[in-house]
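Colleague: test case, fold it:
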Amino acid sequence: MARVATGTVTASTPVPGARRVSAYTVCGALGTAAATAVAAWVLGLRGAPPLLAVGLLAAGLVAAAAVAVAAQALLHRHTLVAVHELAAVGVAAAGVAAVARVPVADVLDAVVTGCVALLAVGRLGCLRVGCCYGTPARHGVRYGVDRVRDGFPAHLCGVPLVPVQALESAAAGAVAVGGVVGVLGGAASGTVAAGATVAYVSARFVLELWRGDSPRAGAAGLTHAQWSACGAALAVACVAAVGGGGRAWHAWCAAGLVLGAAHLVARRRRAGASGRLLDAAHRHELVRAVRQAFGPADGGPVQVVRTSLGVCVSGGAGATGGRSWAHATVSFPWPVDPARAAATARLVRAVRDPSSRLTLLARGPDRVQVVLTPQEPRTATGAARVVRRRSVLPGTGSGRVPGSVGVSGGTGRTTSP
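Modeller: As a prediction, this is how the structure comes out:
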């Protein structure tokens, strides 16, 4: 039995040659320029000197760098969490406002609006180079081997990933536009900063569910960003309420994040040992296990690959009656609920053949078989053609063509288009 390689994926050795400027650097520079311009514009509308934006930029960069250094010292690895950086920039901005004798609320409106504009542009750089990527999915963005030297995991090359960077860019852009509209509409000082903060952290909490980069450190199954989002929303809602500038939706969003966090923690505890099955770090192991189980070429001896949690994966492929198929058997060291079993099956499909039709066969509470077959050809009218011939695939225990029927509760079979 083979054991899947574990550990954190790091950047590969740089390829000798001319130095190149990455899209991450370009988008970061453009985002910083946009943030400074937006902050200066908001300061001018609030009656503060626009040149103060330069001082805010310098203070923000120092604060963000200090947070990054502190995080590396505590966690012993390089990591950047946007929510943490934004909090540090906000504190630095308040200090600059106090020194310059400018209302803190006006400065925070400018800084927060500028920061979400920075994220809207900067996340496009993340999307381009392959950092902060999403979880494997049937449809999504794919990265090639040329991104491995930038630190992208080699085992995810060619696997469709949720474009979570683009989703966050769109969310941040919408928040930035909302902030600009609020300033132009004459919103009271501080309300723009409060609203933009609550809106962004709420979106970030949800998007973290589709983040696939590893490790996603945290506690009780939630990442640092999710816990920080809850804390930030609660703090803003409380401060705004005390100051008289709070909005009802601030409190609703904060309450929603807390309830969402409680639900996720409770669900993970109910799952017991299987709660870690789809954690980002173990998901990487499952992807590597699927790749190793199928091997570089089909038709070889069956190989069973085991992850650090004791999950065993084996796979094979062949053809019957002119139809190709592939199958994988996943065995768990503990009973797994149907939702996690289905999620594991979808992961197998995303890695092996995202365009295939999936048939999930339950072989007890701790083992499932995943059968992948080509999609049914469609007629000229777009309707799926039903295959009625009967064929037996090794190990399926069924005389039907996999994928030709929706759900069969008696055999524990489910199919997904």
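
Colleague: CA atoms for contacts and neighbours, from now on please.
Modeller: OK.

Colleague: tell me where this structure has helices.
Modeller: 23-45, 52-75, 82-100, 104-129, 164-184, 191-207, 224-243, 248-271, 280-294, 338-352 (DSSP state H).

Colleague: columns distance to Val407 on top of those, output as a markdown table?
Modeller: Converted to a markdown table, those look like this (distance: least, CA to CA, whole Å):
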| stretch | distance to Val407 |
| --- | --- |
| helix 23-45 | 45 |
| helix 52-75 | 46 |
| helix 82-100 | 43 |
| helix 104-129 | 37 |
| helix 164-184 | 31 |
| helix 191-207 | 30 |
| helix 224-243 | 36 |
| helix 248-271 | 25 |
| helix 280-294 | 25 |
| helix 338-352 | 13 |
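
Colleague: next up, for comparison:
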Amino acid sequence: MALTAYLGLSLWILCGLIGLAILTFLSLAMVTKIITGEEQLIYYHHEIGIMIMATIFLKIINHPILPYLDITILGIGTFLFCGRVGCLMVGCCHGRPHKWGVFYHKEHADAGFTHYYLGVRLFPIQALESIWVLMLVIVGCFMVLGRQAPGEALAWYVITYDIGRFIFEFARGDPERPYHSGFSEGQWTSVILMIAVMWGELAGLLPFHLWHITATAGIVLIMTAVATNRKFRSSGKHKLHNPRHVKEIADAIDKISSSVSAKAIITDGHTAQDVIPIATTSLNIQISTGAIKDTVTHIDHYALSYQNRSMTEETARTVADLIIQVKKLSGASRLITRGNGVYHLLIKPHNEGVKRWASTL
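Modeller: Now for the predicted structure:
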């Protein structure tokens, strides 16, 4: 309101834009729920939808577009700043496991938090994005107060937010968002919006800044370099660590662990073993689980292999680390193989004797 009055813009039109933004927000949320069957709030969808509707509204009433879009985008940024604080509190849009960060608990899982990360320290990417957005909005407000050309704050916010968002996405760990060619929907949207702003500046629709063009080209080059590096790396670790694949591993272990026949019990040298169920992820990684135990020893056992080729040790170690992470396994661990492309992850709880562990192996 204060910025609108300072620029001599109509408060009535601003109120109309606020009402339109609320209506657009609710409509998009409802349509998304109808299509997907789930309640999802995707920031970029709402930013784009609100900006398009605001542009159409201003065009219809024949008022200057860019001054009001400057105010609108800063309002959206303020809303996002508050929203990401809320994300941090409830656990949505969370980061990946990290040596320092935040924990989430059962009440968060009951509200929709990723269950296999309960008690796991996660990088607070929501807080980082919130701080980033706040700084951008403050700078944008000074641009408006400094009476810079209409569209300056709009272009500034879109370019700088999208740079940050593209980078932040690498640290996101929530599995719900779609990926294409190894990059998240948020990253693709960031690049597309930056290119749109660049086109607008080259076409004279927005104030031109060479660094905006350079930044856009830089992000495209980074994206290309990352994709090229991934293509020529044989391990494919980025695919293994993709949040969706991590979820597949967690779900696979839950599925096979729930079956009694997933247990291979070895007692006094005699084996009683049913058909062991095997779960396969979208990357053709096969996982089975069981236990080796007698009267004094219990060792959790996970067999890892590829469905159609031999597994490398690097891949096996990556998958083993993910299993330990999502299952929150503690104790001594060992990864062994007989050279046939099948690896065995053995986990001995802390309360088992080291001597017994060594003799069992």
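
Colleague: rewinding a little: export the helices of structure 1 to TSV and tack on distance to Trp325 of structure 1 and mean neighbour count?
Modeller: Converted to TSV, the helices of structure 1 look like this (distance: least, CA to CA, whole Å; neighbours: other CA atoms under 10 Å):
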stretch	distance to Trp325 of structure 1	mean neighbour count
helix 23-45	39	20
helix 52-75	45	17
helix 82-100	43	19
helix 104-129	33	25
helix 164-184	31	20
helix 191-207	34	22
helix 224-243	40	19
helix 248-271	32	16
helix 280-294	12	23
helix 338-352	11	20
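
Colleague: count of neighbours near Arg247 of structure 1?
Modeller: Arg247 of structure 1 has 14 neighbours, counted by other CA atoms under 10 Å.

Colleague: ok, it - contacts?
Modeller: Contact analysis of Arg247 of structure 1 by CA atoms under 8 Å, 6 or more residues apart in numbering lists 237, 240-241.

Colleague: what does Arg230 of structure 2 give?
Modeller: Counting by CA under 8 Å, 6+ apart, Arg230 of structure 2 has contacts 236, 238.

Colleague: do Pro163 of structure 1 as well
Modeller: Contacts of Pro163 of structure 1 by CA under 8 Å, 6+ apart are 127, 133-134, 140-141.

Colleague: Leu74 of structure 2 too?
Modeller: Contacts of Leu74 of structure 2 by CA under 8 Å, 6+ apart are 137, 140-141, 153-154, 157.

Colleague: if you set the cut-off to 10 Å instead, what comes out?
Modeller: The contact partners of Leu74 of structure 2, by CA atoms under 10 Å, 6 or more residues apart in numbering, come to 80, 133-134, 136-141, 144, 153-154, 157.

Colleague: tell me which residue of structure 1 lines up with Met198 of structure 2.
Modeller: Matched by TM-score structural alignment, Met198 of structure 2 corresponds to Ala237 in structure 1.

Colleague: I'd say that match and Ala196 touch.
Modeller: No - using CA atoms under 10 Å, Ala237 of structure 1 is not in contact with Ala196; the gap is 11.8 Å.

Colleague: if we can go back for a sec, just the contacts of Pro163 of structure 1 now: which is nearest Ala82 of structure 1?
Modeller: Tyr133 (14.4 Å; CA to CA).

Colleague: what do we get in structure 2 for the closest one?
Modeller: Checking with TM-score structural alignment, Tyr133 of structure 1 has His94 as its match.

Colleague: for the contacts of Pro163 of structure 1, which one is nearest Pro335 of structure 1?
Modeller: For the contacts of Pro163 of structure 1, the nearest to Pro335 of structure 1 is Gly134 (27.0 Å; CA to CA).

Colleague: returning to what we had before: count the residues that sit near the match of Tyr133 of structure 1.
Modeller: Residues near His94 of structure 2, counting by other CA under 10 Å: 26.

Colleague: tell me how far it lies from Ile167 of structure 2.
Modeller: Using CA to CA, to the nearest Å, His94 of structure 2 is found at 14 Å from Ile167 of structure 2.

Colleague: now swap in Ile249 of structure 2 and tell me
Modeller: 25 Å.

Colleague: just His344 of structure 2 next, same as before
Modeller: 36 Å.

Colleague: and if you look at Tyr343 of structure 2?
Modeller: The value you get for Tyr343 of structure 2 to Ile167 of structure 2, if CA to CA is used, is 34 Å.

Colleague: same check on Arg356 of structure 2?
Modeller: 47 Å.

Colleague: structure 1: which residue goes with Trp211 of structure 2?
Modeller: Match for Trp211 of structure 2 (TM-score structural alignment): Trp249.

Colleague: list the ones among the contacts of Arg247 of structure 1 that structure 2 also has?
Modeller: Compared against structure 2 with both residues aligned by TM-score structural alignment, their matches' CA atoms under 8 Å, the contacts of Arg247 of structure 1 retain Ala240.

Colleague: could the contacts of Arg247 of structure 1 go into TSV alongside distance to Ala39 of structure 1?
Modeller: Below are these laid out as TSV (distance: CA to CA, whole Å):
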residue	distance to Ala39 of structure 1
Ala237	23
Ala240	21
Ala241	25
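
Colleague: name the nearest of the contacts of Arg247 of structure 1 relative to Val102 of structure 1.
Modeller: Closest to Val102 of structure 1, out of all of the contacts of Arg247 of structure 1 and judged by CA to CA, is Ala240, at 19.1 Å.

Colleague: show me what contacts that closest one?
Modeller: 190-191, 194-195, 234, 246-247, 250-251 are the contacts of Ala240 of structure 1 under CA under 10 Å, 6+ apart.

Colleague: change it to 6 Å
Modeller: When contacts are counted by CA atoms under 6 Å, 6 or more residues apart in numbering, Ala240 of structure 1 touches Gly246.

Colleague: how about the one 5 residues further on?
Modeller: Gly245 of structure 1 makes no contacts at all, as judged by CA under 6 Å, 6+ apart.
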